[in-house]
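>>> Model the following, please.
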Amino acid sequence: MKLKKVLLNTMMLTVVTALSIGCGASKKLTSSAENKAASLDLPKVVNIGTQQMPNDEKIAIEKGFFEKELGVEVNIVQFEAGDIRNALVSGDIDFALLGSASATQGIASGIDVETIWIHEILGEAERLVVKNNSNINSMKDLVGKKIATPFTTTTHYSLLKALELNGISQRDVTLYDMQMPEIYAAWQRGDIDAAYAWEPTLSNLLKDGKTLLSSKDMSEKGVVTSNVEVVRREFAQRYPDIVTKYIKAVNKSINLYNESQAEAVKTIADALEITEEEALKQIQGSIWLTAEQQLEPAYFGTSAKKGNLVESLKDTADFLYKQKSISSVPRLSTFENAVNPSYIENALK
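As a prediction, the model looks like this:
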């Protein structure tokens, strides 16, 4: 089984463009602000690719933190997991929220980006769940079963590692590459026995399912996954202040959650159209880090001495190479070059 390759074609460009117009929450500035942006050699518009997740970026979007911090027009474009990297490659977006496995594959495959922020360390927010009537009570019971997850994502990586750790070959199961809406539809039809999914789809699956394994369980086995933010290197080098201001915006969301949890939870609940109780449950399924915490050795480290994030991405790449998902042996230097703590450092000055 091979992971999806990045495909650049006219149809994809058309879809991304349509998404930018139809799905994006574009917000305009006044003509005076646009003139100011032009005079300061700022971009006329910043395109931020996101996914439907209960995290700090979602709060920043809903609260308008990006517009306030960046000072230019901001276009928010929502994607499913498989499409967002294609838009990044084509230059249709400047920033992208990616799972650590997807970011790793992109970096190892030559996509010229910098990793600038960890949105969350994943735990109970991502789980391998099975149908209540599937008679699956252990990992060994998955043999011969049908399992769905989006390929080239944190859930896919965790699923493959879980199978490997339990001595189960990929040939012993049937894997389906599905996005979250497709997974839920297949689940309701009874077409699949299990799925490794994230919120908010995860909560819907659990209405008729049970947890077999979580990403928290996997992290305790040394398989750590996260959602990260990457930015096109060309964009970052031309507009480093914009990247720093992006960091300020999402860190403002973290501070809001830490200082006024009720407001942050309500913001997520309204955005995802779920109850506040459910929003809090989903948020607590992962670990949010402040800018100061991100600079600790366990994560980004500093510009002078980069932290464990580099090794974590390299370990993920080694696994993907073994799975034949990337074509060449990944070098540690590739990930050292792609992890850039300087924007977080500058945001804290």
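
>>> all contacts plus neighbour counts: C-alpha atoms, from now on.
Noted.

>>> biggest strand in this structure, by residue count?
For the chain, the longest strand by residue count, based on DSSP state E, is strand 113-122.

>>> what distance separates it from the centre of its chain?
Strand 113-122 has its C-alpha centroid displaced from the chain centroid by 8 Å (CA atoms, centre = their mean, to the nearest Å).

>>> Isn't Phe85 up against Ile93?
Let me fix one detail, which is that residue 85 is Arg and not Phe. No - Arg85 is not in contact with Ile93 according to CA atoms under 8 Å; the separation is 9.2 Å.

>>> tell me, what's touching the two both at once?
Here Arg85 and Ile93 share no contacting residue, scored by CA atoms under 8 Å, 6 or more residues apart in numbering.

>>> on that earlier part again, pull out the buried residues from the longest strand of the chain.
Val113, Glu114, Thr115, Ile116, Trp117, Ile118, His119, Glu120, Ile121, Leu122 (16 or more other CA atoms under 10 Å).

>>> quick one: the fifth one from Lys58, how far?
Summarising the geometry, the distance separating Trp117 from Lys58, computed by CA to CA, to the nearest Å, is 14 Å.

>>> that older thread, list the helices and strands the helix or strand following the longest strand of the chain packs on?
Going down the chain from strand 113-122, the next helix or strand is strand 126-131, by DSSP states H and E. Here strand 126-131 touches helix 154-165, strand 194-198, helix 201-205, strand 209-214, going by 3 or more CA pairs under 8 Å, 6 or more residues apart in numbering; DSSP states H and E.

>>> Would you do the same for the sequence below? I want to compare the two.
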Amino acid sequence: MNHHLPKAGLTAALGLALTAALTGCGTSNGADGGSSDTVTIGTLRSQPHLYQPYFMERFAEEGVSYEVTTFDNSPDIKNALSSGAIDFAVLGAPSMLAGSAAGEDVRIIGSAANGGSGFVGTPEISGPEALAGARIGYPAGSSQEILLKLTLEAHGIDPDEDVELVNLAYPDMAPAYESGQVDAFLSAETGVSIALEAGAHEIASPYETPIGGVNIVFGTRAELIEDNPELVQSVTDSFIQAIGLMNEDPDTWVDGVVETFGLDAAVTARSVQNITPRYALDEAYLTELGAQAEQMVVFDQISGEPDLDTLIDPTFVEASEFAE
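Purely as a prediction, here's the structure:
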């Protein structure tokens, strides 16, 4: 079922979700007289690397159903999660790191997707060495902002002096490039693939920094973990199986994204080749996530590093019978 909500209905939907969340997940009586849980999950609209929630209903345990609510950006998802308006979230790692640094009751219980970013520009920009004076789009406060600044610095380019950085929302990135507002951008899919399909080319890989491909995570609140760990495990199991489907059957993944959001099929097919769905919180991943937290401090996205031992709870992915 397509649960994509128009902006006009989002406030009302979150109000209803918050009412249910005050007592945990929404609960109702099933046909057999037993109780059932409606789990609310937040994600971003129109981004293939955050599509996992739409497949989770296929793998729902008996008595559990999923309601997907879409947002325009990851900070809004994190705020809804922290407030209790939603139960779980698939969102950008920086938002969870920022929430934890601010003392919010959020927990990362799985990774969700690596990659999904790209640094592209006009054919005249042959490589990083040709970027001097260029106008470069980026989404402020995101993984891509850090990747852009680290990539520029690695090639001897001062982000503050040698180029002009233009803060743009994800949906505005490709149109800004096509209209000539920016010469290049480092942003997320599907904007990257839209530009590539229109003749842009990759300037440099955004993954050759200490952060690697870390981008999207799966999260919830400590309160829900404490109150209902059985449900958290059930939801995590569904999430892991959704990840498996995306990896094993990318055509179904592409078809789902196209049907849900009305995106171009060729662009979507290209974009998923730049995304690695995943769930594990292994040592290598945690090292890269820690590097991202450090760089968020360096680039003034947060004032202090979060306590990763508190923020990250690998218990549920490690305990899942569906984990490999």
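
>>> Give me the TM-score for this pair.
The TM-score (TM-score structural alignment, normalised by the length of the second structure) is 0.80; 302 aligned residues with a CA RMSD of 3.1 Å.

>>> Now do the equivalent of Ile247 of the first structure over in the second structure against Ile275 of the second structure, distance only.
Using TM-score structural alignment, the equivalent of Ile247 of the first structure in the second structure is Thr236. Distance, Thr236 of the second structure to Ile275 of the second structure, by CA to CA: 20 Å.

>>> Can you give me the distance of the aligned partner of Asn79 of the second structure in the first structure to Glu80 of the first structure?
Alignment note: Asn79 of the second structure maps to Asn86 in the first structure; criterion TM-score structural alignment. The spacing between Asn86 of the first structure and Glu80 of the first structure, counted by CA to CA, is 11 Å.

>>> Please say which of these two ends up with more neighbours.
Taking neighbours as other CA atoms under 10 Å, Asn86 of the first structure and Glu80 compare with Asn86 leading, 21 against 15.

>>> Between strand 113-122 and the host helix or strand of that one, find me the angle.
Using DSSP H and E, the element containing Asn86 of the first structure is helix 81-90. On the basis of axes from the mean of the first three to the mean of the last three CA atoms, to 10 degrees, helix 81-90 of the first structure is oriented at 160 degrees to strand 113-122.

>>> quick one: the strands in the stretch 201-324 of the second structure?
In the stretch 201-324 of the second structure, the strands defined using DSSP state E, counting those that start in this stretch lie at 201-204, 214-221, 275-277.

>>> which residues in the first structure does the shortest one align to?
Translated: strand 275-277 of the second structure. So strand 275-277 of the second structure sits over residues 286-288 in the first structure, by TM-score structural alignment.

>>> so how far is the matching stretch off the chain centroid?
With CA atoms, centre = their mean, you get 13 Å for stretch 286-288 of the first structure.

>>> How about stretch 279-289 of the first structure?
Taking mean C-alpha positions (CA atoms, centre = their mean), stretch 279-289 of the first structure and its chain are 14 Å apart.

>>> same thing with stretch 335-349 of the first structure?
That offset, for stretch 335-349 of the first structure, works out to 18 Å (CA atoms, centre = their mean).

>>> In contact with Gly110 of the second structure, which residues?
Val217, Phe218, Gly219, Tyr279, Ala280, Leu281, Asp313, Pro314, Val317.

>>> again, only using 6 Å
Phe218, Tyr279 (CA atoms under 6 Å, 6 or more residues apart in numbering).

>>> Nice, that's everything, thank you.
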